[in-house]
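Peer 1: A predicted structure for the sequence below; I have some questions about it.
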Amino acid sequence: MTRKPLIVAAAGGSALLLAGAYVFQALGYLPCAMCLWQRWPHWAAIVIGIAALALPGRAMPLLGGVAAAVTSGIGVYHTGVERAWWPGPASCTGGGGGALSGDLLSMDGPRLILCDQVSWEFLTLSMASWNALFSAILVLIWIAAARAPAASPPLAGAAR
């Protein structure tokens, strides 16, 4: 397979994951701060994918792989926070000070979404876990794109 279809698949995968996140948000599953952090590398991967289609070389697909690896890593970290494997940021978890040290019973201001609470899961995996898994697959696709030839080699004996 050549590079361009792999780039489209990888950047398209990030677009689909973002679309899924926004659909869940529209259905009322509001994102926490760490959920929002996971979206930024997907946006970067989409932009990188567009650039990679226009620019020759392997640098852009490798950069796309880095973006996918970053969001996958954030997803793993978020999963660990949700499962209490390690502490999360005090600003968005129920255990620390930070932004949560005020009056939690106040009805003023926006609704606070905690990063250590799972709002939706499927097959025992949270949205953060699914993002980590699918983004890791996208890393592999980006790497395949970087390794793939830019175009199909000409057929032997083809007319010139």
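Peer 2: That came through, no problem. Since we're looking at a predicted model, the values are computed, not measured. Numbers count the residues shown, from 1 in each chain.
Peer 1: alpha carbons only for contacts and neighbour counts from here, please
Peer 2: Noted.
Peer 1: And the residue most central in space within the chain, how far from Arg58?
Peer 2: Note on the chain: the residue nearest the mean C-alpha position is Thr71, at 4.0 Å, using CA atoms, centre = their mean. According to CA to CA, to the nearest Å, Thr71 and Arg58 sit 21 Å apart.
Peer 1: Please apply the same query to Ile48.
Peer 2: 12 Å.
Peer 1: Between these two, tell me which one has more neighbours.
Peer 2: Ile48 (22 against 18; other CA atoms under 10 Å).
Peer 1: residue contacts, the more buried one?
Peer 2: Ala11, Met60, Pro61, Leu63, Gly64 (CA atoms under 8 Å, 6 or more residues apart in numbering).
Peer 1: Helix or strand: which one has it?
Peer 2: Element membership for Ile48, per DSSP states H and E: helix 33-54.
Peer 1: Could I get the buried residue list for the helix or strand following that helix?
Peer 2: Downstream of helix 33-54, the next assigned helix or strand under DSSP H and E is helix 59-82. Judged by neighbour count using 16 or more other CA atoms under 10 Å, the buried positions of helix 59-82 are 60-82.
Peer 1: do stretch 15-33 as well
Peer 2: Those would be Ala15, Leu17, Leu18, Ala21, Tyr22, Leu30, Pro31, Cys32, Ala33, for stretch 15-33 by 16+ other CA under 10 Å.
Peer 1: tell me the contacts of the fifth one?
Peer 2: Tyr22 makes contact with no residue under the criterion CA under 8 Å, 6+ apart.
Peer 1: same deal with the second one?
Peer 2: Remark: with contacts taken as CA under 8 Å, 6+ apart, Leu17 is in contact with His42, Asn131.
Peer 1: take the one below as the second:
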Amino acid sequence: MTRNLMILLATGGSVALLGGAYIFQMLGYPPCAMCLWQRWPHAAAIVIGLIALKVPGRLLPALGAVAAGTTGAIGVYHTGVERDWWEGPASCSGGGLDGLSGADLLSTEGPRIVMCDQVSWEFLSLSMASWNAIFSFDLMFGWIIAVILSGASTTKGSSRTV
């Protein structure tokens, strides 16, 4: 397995997850605020991956791992908000906004407002946020392997004395 192959797989994974999010949005599942937060690190990982394919070294794969870990962590946080393990941001979950409850806001005319503490889709009892967390942490490990392989490729040519 080569460094660039791992970078390509991790970058492709972020492309797939981000693309999947947009497909769900087109199918009528508008994102909540935290869903949108989870998209930004994937976009960053894609840009990092495209650059890392051309630039040697460990820094860019390490940044890719940070981006994947960040979206995974946001996914865990979002999952906790959805499952009432902890409170989410007041702007998109639970309590009322300006005297209105979340249900009141959802019943108003205009664009559909999605609350962060509501699960709009799930598969095998896991929400989209949960799936994002699982897959993003897998991608983070792919980036970490790329970091390790980046170090291995730089030490191959050097001669070390023990």
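Peer 2: Thanks, I have the structure now. Worth saying up front: this structure is predicted, and the values here are computed from it rather than measured.
Peer 1: hmm, back to that, any chance of the contacts of Ile48 of the first structure in TSV, with distance to Pro154 of the first structure too?
Peer 2: Shown next, in TSV, are these (distance: CA to CA, whole Å):
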residue	distance to Pro154 of the first structure
Ala11	27
Met60	25
Pro61	23
Leu63	28
Gly64	28
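Peer 1: ok, now how distant is Met107 of the first structure from Ser91 of the first structure?
Peer 2: With CA to CA as the criterion, Met107 of the first structure and Ser91 of the first structure are 19 Å apart.
Peer 1: Between the two, tell me which one has more neighbours.
Peer 2: More crowded of Met107 of the first structure and Ser91, by other CA under 10 Å: Ser91, with 16 against 8.
Peer 1: shouldn't that one be in contact with Ala99?
Peer 2: Yes: applying CA atoms under 8 Å as the test, Ser91 of the first structure and Ala99 come out as touching, 5.0 Å apart.
Peer 1: Now the residue nearest to the centre of the first structure. Nearest residue, chain neighbours left out?
Peer 2: Gln38 (5.0 Å; CA to CA, 6 or more residues apart in numbering).
Peer 1: count of neighbours near the one you found?
Peer 2: 24.
Peer 1: Check the gap between it and Arg111 of the first structure for me.
Peer 2: With CA to CA as the criterion, Gln38 of the first structure and Arg111 of the first structure are 20 Å apart.
Peer 1: Also Ala136 of the first structure?
Peer 2: Counting by CA to CA, the gap from Ala136 of the first structure to Arg111 of the first structure is 31 Å.
Peer 1: of the two, who's got more company?
Peer 2: Ala136 (20 against 9).
Peer 1: what residues are up against the closest residue to the more buried one other than its chain neighbours?
Peer 2: Leaving aside its sequence neighbours, Ala136 of the first structure sits nearest to Ser72 (CA to CA, 6+ apart; 5.8 Å). Contact partners of Ser72 of the first structure, counting by CA under 8 Å, 6+ apart, are Gln38, Asn131, Ala132, Leu133, Phe134, Ser135, Ala136.
Peer 1: Could you rerun that using 10 Å?
Peer 2: Applying CA atoms under 10 Å, 6 or more residues apart in numbering to Ser72 of the first structure gives the contacts 38, 41-42, 66, 78, 128-139.
Peer 1: Kindly report the same for Gly151 of the second structure.
Peer 2: By CA under 10 Å, 6+ apart, the neighbours of Gly151 of the second structure are Arg3, Pro56, Gly57, Arg58, Ile145.
Peer 1: quick check: stretch 118-133 of the second structure aligns to which part of the first structure?
Peer 2: Using TM-score structural alignment, stretch 118-133 of the second structure lines up with residues 117-132 of the first structure.
Peer 1: Pull up the distance across the matching stretch, start to finish.
Peer 2: So stretch 117-132 of the first structure: terminal residues 17 Å apart, CA to CA.
Peer 1: who's in contact with it?
Peer 2: Here stretch 117-132 of the first structure has contacts from 14, 17-18, 20-21, 24, 29-32, 34-35, 38-39, 68-84, 92-94, 113, 133, 135-138, using CA under 10 Å, 6+ apart.
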